[in-house]
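Student: Below is the sequence, then the predicted model.
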Amino acid sequence: MATAAVIAASEVLELTEPLPLDCGQQLEGVRIAYEAYGTLSPARDNVVLIQHATTGDQHVASPHPKTGKPGWWDRMVGPGKPIDTDRFFVLCANVLGSCMGSTGPGSLAPDGKPYAMRFPVITIRDMVRAQVALLDTLGIDKLYCVVGGSMGGMQSLSLAANWPHLPERIMVIAATATMPAQNIAFQEVGRQAITADPNWQQGAYYGTGKAPDAGLAVARMAAHITYLSEASLTEKFGRRLQDRASKTFGFDADFQVESYLRHQGASFTNRFDANSYLYITRAMSYFDLAEEHGGLLADAFRASDARFCVISFDTDWLYPTELSRKLVHALNASGAQVSFVELSAPFGHDSFLLEVPALDRVIAGFLSR
């Protein structure tokens, strides 16, 4: 790969070898969409890999091609920003199973038809396995740092546990090493909303002109509630009515918070694929690093020499600080170098995506050491 400056370069790479999966199957011709920012050093030792959350994508610091909105972490990645592209070569790949260019259920199978539900069930480790194949193809055998929030943090932990030779630093933000039962339950509600939509058509809706948008919107609404805090919802909406002086005594969106959720659900269907949502949330539900390593979480990290930074938020009830502390205890037990901080922010789980200056300082400080 050339070492010239690469600013927001969008690429799609096709793997030349089949990708083995945890389910026992393998995928041929896997395509991985990614973006690169900054300049790769001659020694190839300045790579920062960013791993995105559930419904995120590779457009970490460039406008989204469907919505036109700024990149999902534009405030964090760029020249002079905490993840400084004047210093680092930053990569972000769309995960396996998604719908923004990487191979997923909406992609064409070898028979020329969309995979749909023929796509094999994947895991977080499979997503990382695809990213490692990307790195191998690009000739990158060392990562200065891996950074991930939410599902991205799960990927970061999986990389540290299963490819310990790659990362020098691991930053895990608002994430967990084992998906708890409550979160599995929320994800199942979303999947059931999608599959109950008549337009889902057993997943074979591609090319029919009908997609399970109603089900996907409800799934997004349910998930979005978990990303926020009660305090932020109360401050932003409270019990205020939406464009009316009194209640309608019907089932329209009387309250502002109802209108907001409906808008979030509807807009989500314009940029995401319902089947991808099924597969990605199933991968998250399966995630259990302790189970993968004989039942003891500390054993997952014994081969790693990386330095870890674990960050939680005090209003995050989806992945509360308690889960981060359990991870830190396991890392300590494994002998890893680990720092931990709980940050105060009013936004709930989504705090890692929003204006939290303390997070900027922690990230910049960890990368500068």
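Tutor: Ah, there it is.
Student: only C-alpha atoms for contact and neighbour calcs from this point on.
Tutor: Noted.
Student: For Glu28, see how far away the residue positioned nearest the centre of the chain is.
Tutor: Note on the chain: the residue nearest the mean C-alpha position is Ala53, at 1.5 Å, using CA atoms, centre = their mean. Separation of Ala53 from Glu28 (CA to CA, to the nearest Å): 25 Å.
Student: and Ile140, how many neighbours?
Tutor: Per other CA atoms under 10 Å, the neighbour tally for Ile140 reads 18.
Student: check which helix or strand covers Met171.
Tutor: Per DSSP states H and E: Met171 is located in strand 169-173.
Student: helix/strand/coil for the closest residue to Ser10 other than its chain neighbours?
Tutor: Closest residue to Ser10 apart from its sequence neighbours, by CA to CA, 6 or more residues apart in numbering: Glu35 at 4.4 Å. Using DSSP: H, G, I helix; E, B strand; the rest coil, the structure places Glu35 in strand.
Student: And for Ile7?
Tutor: Three-state assignment for Ile7 (three-state DSSP): strand.
Student: And for the residue nearest to it when sequence neighbours are not counted, the neighbour number?
Tutor: Nearest residue to Ile7 in three dimensions, chain neighbours excluded: Tyr37, at 4.5 Å (CA to CA, 6+ apart). Per other CA under 10 Å, the neighbour tally for Tyr37 reads 27.
Student: Would you check that Tyr37 makes contact with Asp86?
Tutor: No: applying CA atoms under 8 Å as the test, Tyr37 and Asp86 come out as separate, 9.1 Å apart.
Student: any residues in contact with both of the two?
Tutor: Jointly contacting Tyr37 and Asp86 under the rule CA atoms under 8 Å, 6 or more residues apart in numbering are Gly78.
Student: how about the strand holding Met171: buried residues?
Tutor: 169-173 (16 or more other CA atoms under 10 Å).
Student: Can you name the element that comes right after it?
Tutor: Next helix or strand after strand 169-173 toward the C-terminus (DSSP H and E): helix 181-195.
Student: Alongside the first one, take a look at this:
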Amino acid sequence: MTDTRASVAPGSSTRGEQPRATAAWRPGDPVGHRQFLEIEALPLEADPLGAIDVSLAYETWGELNEPKDNAIYVAHAFTGDSHVMGEAGPGHPSAGWWPGVVGPGKAIDPERHFIVCANVVGGCQGTTGPAHPHPEDGKPWGSRFPWVTVRDMVAAEVRLADALGIDRWRMVLGPSLGGLRALEWAATYPERVRGIGVIGATAATTADQIAWGSAQAQAIKLDPDFLGGDYYETEAGPERGLALAREIAHTTYRTSAELEARFGREVQHGDPLTPDGQFAVQSYLAHHGRKLVGRFDANSYLRMIHAVNTHDVGRGRGGAKPALAAFEGQALVVAVDSDRLYTVEDARSTAAALPNGAEVTVLEATSGHDSFLADWPALIDEARQFERSL
């Protein structure tokens, strides 16, 4: 079995020796609470390389019990990472991203569960991605990094489960991209999942969702500092393009009603009749763009868009319903009534594809798709009740 724990990060390079053109974690940066699994020759769906070696960064909380039936995999969202719980600190630019659901006394509790979360393949917070050194020349992968799919990401997570001695997850759950992976687990490895939690996700990405992702991708690619994806050895990366992509995305994560109630036509500064004036809502979006630039990488963002846009559990399997037919576990499908990115209808079509009479739980919130990140009692209660029913 591969050694799944590491006290230092793979590699020997240091951030101080490299120009800062990205906020990606790179070998030599502080490890924080990460552990690493070295995966040899991970097969890829559509890349001409066929397979690549991957260092998978993950974190765990709690202990695996003797019958090994308390393991829960938490799958992070689009720009998330393995740090689902804990404080910010060396190696972790942000505090745990799901404190409302995961933590002591929460629905997913390290006192009761063995909790695992890994950064996806192609990500930028520890797992091998575009900012990592290429095995042939030691320079960043950059534009050479494969265009991975959700199925590739799940294939790496399966290797992690094997290495940890987990034959069957009690539950795989996650929001957004995490929900897509939960569905892929149920379709590809139904015997290894007892229950799935699909929150703000869909069985197949829609044309509308692809359109929004495509606009974000163009924002990055049109940044003059993108350099076709090979910007790591420069002093200026595509910060403007990445920030703009996040502004576009964040608009879809919130709701029209919320933005109107919070900002209306309030002016942040200057005269909005002049080019130097700015409305408060513009300042708000710019703030979120800057925040993402401080913790993410543009090439990884493009790989996440590609994975989401190509997601379809029914691809090559005769459709979603046949693809999920072998899943005998239970499913929690949660939609937010105000989510304009992953709609209630998306959730209903997903539930209809699941066997065992899955139903959609529609929760009310004014903040749209991003509601799952809040300390939200309704979601916490649903997750807790579902976990205890397994």
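Tutor: Cool, the structure landed. Nothing here was measured: the structure is a model prediction, and the numbers come from that model.
Student: Give me the distance between His59 of structure 1 and Gln51 of structure 1.
Tutor: His59 of structure 1 is 11 Å from Gln51 of structure 1, by CA to CA.
Student: before we move on, what about Ala116 of structure 1?
Tutor: Look at Ala116 of structure 1 and Gln51 of structure 1: by CA to CA, they are 25 Å apart.
Student: again with Cys309 of structure 1
Tutor: According to CA to CA, Cys309 of structure 1 stands 15 Å off from Gln51 of structure 1.
Student: of the two, who's got more company?
Tutor: Taking neighbours as other CA under 10 Å, Cys309 of structure 1 and Gln51 compare with Gln51 leading, 29 against 20.
Student: Translate the more buried one into the numbering of structure 2.
Tutor: Matched to structure 2 by TM-score structural alignment, Gln51 of structure 1 sits across from Ala75.
Student: thinking again about what came up before, the residue nearest to Ile7 of structure 1: what's it in contact with?
Tutor: Per CA under 8 Å, 6+ apart, neighbours of Tyr37 of structure 1: 5-9, 78, 85, 89-91.
Student: now the aligned partner of it in structure 2: how far from Pro99 of structure 2?
Tutor: Tyr37 of structure 1 maps onto Trp61 in structure 2, with residues paired by TM-score structural alignment. Relative to Pro99 of structure 2, Trp61 of structure 2 is positioned 13 Å away (CA to CA).
Student: ok, now Thr149 of structure 2?
Tutor: For Thr149 of structure 2 relative to Pro99 of structure 2 (CA to CA), the value is 27 Å.
Student: higher neighbour count, those two?
Tutor: Neighbours were counted for Thr149 of structure 2 and for Pro99 using other CA under 10 Å; Thr149 has more, 25 against 18.
Student: how many neighbours does the alignment partner in structure 2 of Tyr260 of structure 1 have?
Tutor: With TM-score structural alignment defining the correspondence, Tyr260 of structure 1 maps onto Tyr284 in structure 2. Neighbour count of Tyr284 of structure 2, defined by other CA under 10 Å: 15.
Student: So what touches the helix or strand harbouring Tyr284 of structure 2?
Tutor: In this assignment (DSSP H and E), Tyr284 of structure 2 forms part of helix 280-293. Contacting residues not belonging to helix 280-293 of structure 2 are listed as 22-23, 239, 242-247, 250-251, 259, 263-269 [CA under 8 Å, 6+ apart].
Student: for that helix, which positions count as buried?
Tutor: 280-281, 285, 289-290, 292-293.
Student: From those, pick the one nearest Val120 of structure 2.
Tutor: Nearest to Val120 of structure 2 among the buried residues of helix 280-293 of structure 2: Leu292, at 17.2 Å, using CA to CA.
Student: who touches Val154 of structure 2 in this structure?
Tutor: Val154 of structure 2 sits in contact with 181, 184-185, where contact means CA under 8 Å, 6+ apart.
Student: at 10 Å what do you get?
Tutor: 75, 120-121, 160, 180-182, 184-185, 188-189 (CA atoms under 10 Å, 6 or more residues apart in numbering).
Student: just Glu328 of structure 2 next, same as before
Tutor: 186, 190-191, 193-195, 354-356.
Student: For the residues you listed, which ones persist in structure 1?
Tutor: Shared with structure 1 under both residues aligned by TM-score structural alignment, their matches' CA atoms under 10 Å, the contacts from the contacts of Glu328 of structure 2 are 186, 190-191, 193-195, 355-356.
Student: Can you tell me which of those is closest to Met153 of structure 2?
Tutor: Distance to Met153 of structure 2, by CA to CA, is smallest for Ala186 among the kept ones among the contacts of Glu328 of structure 2, at 13.9 Å.
Student: counterpart of the helix or strand hosting that closest one in structure 1, which residues?
Tutor: Using DSSP H and E, Ala186 of structure 2 sits within helix 177-188. The alignment of helix 177-188 of structure 2 onto structure 1 (TM-score structural alignment) covers residues 151-162.
Student: To what extent does the matching stretch diverge from structure 2 after superposition?
Tutor: Aligned to structure 2 and superposed, stretch 151-162 of structure 1 gives a mean residue distance of 0.4 Å (mean CA distance after the TM-score superposition for structure 1).
Student: I'm done for today, thanks for sticking with me.
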